[in-house]
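Novice: My questions concern the predicted model and sequence given below.
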Amino acid sequence: MITVGNKRLAVADFEKVLYQQAPVQIDAASLAKVNANFEFLTRYAQDKVIYGINTGLGPMAQYKIDERDQHQLQYNLVRSHSAGAGALFAEDLSRATMLARLNSVMQAASGIHPSAATLLQTLLNKKISACIFERGGVGASGDLVQLAHLALNLLGEGEVLFEGKIQSTKDVFQHQQIEPLQVYLREGLGLMNGTSAMTGVGMVNIIHARYLLGCSIVLSSIANELMKSFDDHFSFELNHVKLHPGQTRVAEMMRELLGDSKLVRKRPDHLYHRKITEAVFTDKVQEYYSLRCIPQILGPVYDTLMEVQTVLENEVNSANDNPVIDHERENVYHGGNFHGDYVSLAMDKLKIATVKLSMLSERQLNYLLNDKLNQKLPSFLNMGVLGLNFGLQGMQFMATSTTAENQTLAFPMYVHSISNNNDNQDIVSMGCNAALITKKVIDNSFDVLAVQLLALMQAIDYLKCQTRLSSFTTKVYEEVRAITPPILEDKPRYNEIKEIRNYLVRLGATIKL
């Protein structure tokens, strides 16, 4: 059970709700504060100009709204901004957005009726997910369009995703005996202003980026193991003199993963404690950078992920509305807490780091498939008839093209602002775009790693080194071989790539960074 309102929500809480079916409950004392906040605003707004209650919205805020039209204003706002396009959010992204919005409402600074919070809780627990379009808000007054679609569903309109299919919200609510949300004061604007869509997508991104990084460290370790690398490049002694926590942790994980391997070599045994007579060394003195520099390459990815996680957890536990209603100080503050720059920049950082991770995977894959580089394995890891069969050649094309796509997607959204809304929103964050593109890069990278993992397993079979592997590599090998056999013949492999990709997600969920 995940309780909302009395503590900070963390990435782990989102993971439990989204992927471990944990139910959500609302802290009663916190809900009482939401109600106190609502009641204060109801009194306070009687004879004052409060944006979005008795004024128009955006650049039309200069127009006073008559009291008899104030409820209709909220409906007009939600319906007019339900103007998204493109694909719908995947179910986990939708549920993450709903949980993020619930936690924002529970900060007791939005001035909306507590029934909005309890309705969000009901929908989350019944697994009724809002139909939210990917294309929409520009991330300045928050995720206006995406959150309008969420608000539309709370009003009992539009469509929702329920029991694996898109259904009429009205029909689902009637069948589940759910009362649609009523407008009391500013429920439309109070649900739409804010960064909950970009933050919800961001939380999903962090979860899967953690899985991806864990898998990358595992696969990079196995690559070093199979190539009989020297162990000093991930030793404590080498890495502790470089003062970055990510590098230290990545090297530590490599030592843990390869601790009982019989393939990894110690440099003194081969190059220090014997007399060297060769003029030309047949064995490499140092490995290629894609093998030797794992802590230095994945260390910054680790540090970036941890920084981004902090930003997103701060954002999801913030009041990101406008205006902010402060019932304790009995005041209403107008400003820009809905602006998504923190999330946008964080997502771009995570995206760029993930692109580099996929580039590392592609280079390691190229090393494994190029016999002239590794000098240990057949070309394309072809275990059939050379010339007649193709090994992993086709898979490499997919991995390379996917990495190239990631590199193109690496351009930051954070610096891509377009003025709109009659120039009222004259500098915007594009935060939801940033989060969604980051998700695509993370998804792409799993496909690249899937091919890399298949190549590593193929290399184990060719080298016949199963008895000398570390215990962790042995576990991975046995699990992968339970899914797919060695590649000997040429046949379509797209289903195997998909299955191995899914396996990597499961594997990543078990790895503690």
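Specialist: It's in.
Novice: only C-alpha atoms for contact and neighbour calcs from this point on.
Specialist: Noted.
Novice: how about the strands of the stretch 251-400 of the chain, start to end?
Specialist: Along the stretch 251-400 of the chain, counting by DSSP state E, counting those that start in this stretch, strands occupy 324-326, 331-333.
Novice: what packs against the lengthiest helix in the chain?
Specialist: Using DSSP state H, we find that the single longest helix of the chain is helix 431-463. Counting contacts by 3 or more Cα pairs under 8 Å, 6 or more residues apart in numbering; DSSP states H and E, helix 431-463 is packed against helix 196-226, helix 341-369, helix 393-409, helix 471-481, helix 494-509.
Novice: Next, the angle from the second one to helix 431-463.
Specialist: In this case it means helix 341-369. 20 degrees (axes from the mean of the first three to the mean of the last three Cα atoms, to 10 degrees).
Novice: where does helix 341-369 sit relative to the chain's centre, distance-wise?
Specialist: 13 Å (Cα atoms, centre = their mean, to the nearest Å).
Novice: Stretch 92-109 too?
Specialist: 16 Å.
Novice: Redo the helices and strands packed on helix 431-463 as a markdown table? Include distance to residue 37 and mean neighbour count.
Specialist: Below are the helices and strands packed on helix 431-463 laid out as a markdown table (distance: least, Cα to Cα, whole Å; neighbours: other Cα atoms under 10 Å):
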| stretch | distance to residue 37 | mean neighbour count |
| --- | --- | --- |
| helix 196-226 | 20 | 25 |
| helix 341-369 | 26 | 24 |
| helix 393-409 | 43 | 18 |
| helix 471-481 | 53 | 16 |
| helix 494-509 | 39 | 17 |
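Novice: Same list, the ones you listed, but as TSV with distance to residue 27 please.
Specialist: Shown next, in TSV, are the helices and strands packed on helix 431-463 (distance: least, Cα to Cα, whole Å):
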stretch	distance to residue 27
helix 196-226	20
helix 341-369	27
helix 393-409	41
helix 471-481	42
helix 494-509	29
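Novice: Of all these, which one is nearest residue 51?
Specialist: When the helices and strands packed on helix 431-463 are compared by Cα to Cα, helix 196-226 sits nearest residue 51, at 20.4 Å.
Novice: rewinding a little: among the helices and strands packed on helix 431-463, which is nearest residue 86?
Specialist: Nearest of those (Cα to Cα): helix 196-226, 15.4 Å.
Novice: Next, the contact list for the residue lying closest to residue 11 once chain neighbours are set aside, please.
Specialist: The shortest distance from residue 11 to any non-neighbouring residue, by Cα to Cα, 6 or more residues apart in numbering, is to residue 203 (6.3 Å). Taking Cα atoms under 8 Å, 6 or more residues apart in numbering, we find residue 203 in contact with 11, 14, 96, 309, 312.
Novice: wouldn't residue 469 be in contact with residue 261 here?
Specialist: Yes - using Cα atoms under 8 Å, residue 469 is in contact with residue 261, at 5.1 Å.
Novice: this is the comparison structure:
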Amino acid sequence: MQSSQQHVVEITGQSLSIEQAVSVSRRGAKVALSSDAIERMSRGRRILEEAISRGERIYGATTSVGPKTTASISQANTAEFSRRLLRTHNAGHGPVAGKDVTRATVLHLLNSLASGTTGARPVLAERLVDALNADRPIAMHLWGSMGQSDMSAMADVALALFDDIELEAGEALALLNSSAMSTAVAVLSFVDLHRLLQFSTLVGALSMEGYAANPSIVSDIALQSRPFSGLHRHGVAIQKYIEGSYILSQGGPRNLQDPLCFRSMALIHGAAEDGLSFSRQQIERELNASQGNPVISLEHGGLAAVANFDMVTLCMALDVMRLAFAPVVTSSTERLAKLVDTTWSGLAIGLIEEDGIGAPGFNGVALFHKSITSEARLLTAPLAGELASSSHSNGVMDRASLAALGGRRGLELADIGKSIVAMELMVAAQAAELRARKPLGKVTSQLFAFARQAIAFAAAGERPPNVQPLLEQLERNRDAVDSMIASQN
């Protein structure tokens, strides 16, 4: 995790952004509670305590939870009930979240408490601030959430940070009844997938040069014919990447009509961009929305029993985000397949000149690429339609949104997507060099040189290089890649 010690993110409970979440979770930025947030938390606590003193039945504060909602909790037993409530839901096992996911989870929980709508005291928020600023390690398990609060994961966090604090009425539920982990993985998977999409377009531009594709697909005429902002963004990006390329000159393109994996690339990536824009909007709203039950109104001084813990909105945003990548990754594997196939590319079979031995060249790479692309495509399947009943005997908890699973699949998709795009880059570089047409584009030539720093051209008789050095190069030199991507602006 990179250090960002001079940068402090102010937590207001109302204005947390995706960029701030990434700054804290991955770059080590410090956090501080705003004075307004402290005042709102104090006011929310007073409203809750006044309702308790009036004898109102309040879920999780004066009553038990779930199937035991009818059981009343006396204030004398509040601390013990809170202790048991956290331990009852502490069923976590399986994979432990990465440090960035855990920090993003704690940050979102902090922002939620800072809103004042949960009734938690400022002292709890201050403990979360201290944990983030001290970079305190927390073992939080990823399994167990059905999208109606991440109770098992949140129990891990609560027991790690508040086991020595006597919680007051409603506070244990405020800690548990949160989808902070689902929201955290949503934020991080969005950021990773959005960057992957931009990089995919850059690599696709080099594939166009390796294939000697027709650039008319990103002409002004083509882009203006369909009024979609994503198409325009990625079409213009390709224009910038291939500026000065031989494929823009007379006789550069080989075909009038290329396969759709080339011809529709700006359309496909643009559609994904539009889907991601919708998902970003929903995720950022979720960062600052109430996820608890009950919810306290600071304006009206009252409480309402709600279903704000139901993450159906987040789950659907994640579904849109992942589904957008199905055509992105399958088009990538089709471009790679066309590049290694002499019938389509017009280049040597398998992109390696024959030396009399008959080795298949990059054809094996193409098969591997299809395999991991199939895995990635399966990760894009939507989850909002799943019927995963969480019904107890009282029939209250009878549906689930599976948002946490959607976010985890997003992170996995971004991870496998790196290999998919890196392999396309490796093959595109081989094809471009074998075709020996110059010049390459203003930016694609930089990308080609970048790839060659990690992997060499496979000459006759040589086997294709392994993509791992290129993946490591991409990770070590993220700034260089981001600079190439940003050159479209």
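Specialist: Noted; the coordinates are in hand. The model shown is predicted, which means the values in this text are computed figures rather than measured ones.
Novice: Superposing both, give me the TM-score.
Specialist: Overlay of the two chains. TM-score (TM-score structural alignment, normalised by the length of structure 2): 0.91; 474 aligned residues with a Cα RMSD of 2.3 Å.
Novice: which stretches of the stretch 1-150 of structure 2 form strands?
Specialist: Under DSSP E, counting those that start in this stretch, the stretch 1-150 of structure 2 gives strands at 8-11, 30-33.
Novice: would you list the ones you listed in TSV and tack on mean neighbour count?
Specialist: What follows is those, written out as TSV (neighbours: other Cα atoms under 10 Å):
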stretch	mean neighbour count
strand 8-11	19
strand 30-33	20
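Novice: which one of the ones you listed lies closest to residue 396 of structure 2?
Specialist: Here strand 8-11 is closest among those (Cα to Cα), at 33.9 Å.
Novice: Tell me which of the strands of the stretch 1-150 of structure 2 lies nearest to residue 233 of structure 2.
Specialist: The nearest among the strands of the stretch 1-150 of structure 2, by Cα to Cα, is strand 8-11 at 30.4 Å.
Novice: Apart from its neighbours in sequence, what residue is nearest residue 295 of structure 1?
Specialist: Leaving aside its sequence neighbours, residue 295 of structure 1 sits nearest to residue 247 (Cα to Cα, 6+ apart; 4.6 Å).
Novice: Start and end of stretch 156-165 of structure 1, how far apart?
Specialist: Using Cα to Cα, to the nearest Å, the end-to-end distance of stretch 156-165 of structure 1 comes out at 17 Å.
Novice: returning to that earlier point: between the longest helix of structure 1 and helix 471-481, how many degrees?
Specialist: 100 degrees.
Novice: Which part of structure 2 matches helix 431-463 of structure 1?
Specialist: Here helix 431-463 of structure 1 aligns to structure 2 at residues 403-435, judged by TM-score structural alignment.
Novice: how many neighbours does the aligned residue in structure 1 for residue 115 of structure 2 have?
Specialist: Taking TM-score structural alignment, the alignment pairs residue 115 of structure 2 with residue 107 from structure 1. Look at residue 107 of structure 1: counted by other Cα atoms under 10 Å, it has 20 neighbours.
Novice: Residue 107 of structure 1 against residue 319, yeah?
Specialist: Yes - assessed by Cα under 8 Å, residue 107 of structure 1 is found in contact with residue 319 at 5.9 Å.
Novice: ok, now how distant is the alignment partner in structure 2 of residue 371 of structure 1 from residue 197 of structure 2?
Specialist: Superposed on structure 2 with TM-score structural alignment, residue 371 of structure 1 falls opposite residue 342. As judged by Cα to Cα, residue 342 of structure 2 and residue 197 of structure 2 stand 28 Å apart.
Novice: Residue 320 of structure 2 is nearest to which of the strands of the stretch 1-150 of structure 2?
Specialist: So among the strands of the stretch 1-150 of structure 2, strand 8-11 is nearest, using Cα to Cα, at 28.8 Å.
Novice: corresponding residue for residue 207 of structure 1 in structure 2?
Specialist: Match for residue 207 of structure 1 (TM-score structural alignment): residue 191.
Novice: try residue 328 of structure 1
Specialist: By TM-score structural alignment, residue 328 of structure 1 lines up with residue 299.
Novice: What's the local residue count around its match?
Specialist: 7.
Novice: Over to residue 259 of structure 1?
Specialist: 14.
Novice: Name the nearest residue to it, ignoring sequence neighbours.
Specialist: Closest to residue 259 of structure 1 by Cα to Cα, 6+ apart is residue 470, at 6.9 Å.
Novice: my read: that neighbour touches residue 256, true?
Specialist: No - Residue 470 of structure 1 lies out of contact with residue 256 (Cα under 8 Å); the separation is 9.7 Å.
Novice: Among the two, which residue is more densely surrounded?
Specialist: residue 470 (20 against 13).
Novice: could you list every residue that touches that one?
Specialist: 257, 258, 259, 260, 261, 262.
Novice: so which of the residues you listed hold up in structure 2?
Specialist: Retained in structure 2: 257, 258, 259, 260, 261, out of these (criterion both residues aligned by TM-score structural alignment, their matches' Cα atoms under 8 Å).
Novice: Under the alignment, what does the first one map to in structure 2?
Specialist: Following TM-score structural alignment, the counterpart assigned to residue 257 of structure 1 within structure 2 is residue 241.
Novice: State the number of residues packed around its match.
Specialist: Neighbour tally, residue 241 of structure 2, other Cα under 10 Å: 28.
Novice: Repeat that for the one 3 residues further on.
Specialist: Counted with other Cα under 10 Å, the neighbours of residue 244 of structure 2 add up to 17.
Novice: go on, residue 255 of structure 2?
Specialist: Using other Cα under 10 Å: residue 255 of structure 2 sits among 12 other residues.
Novice: wait, the match of residue 371 of structure 1 sits on residue 360?
Specialist: No - look at residue 342 of structure 2 against residue 360 with Cα under 8 Å: they stay out of range, at 11.4 Å.
Novice: which residues do the two both contact?
Specialist: Common neighbours of residue 342 of structure 2 and residue 360 (Cα under 8 Å, 6+ apart) are 349, 350.
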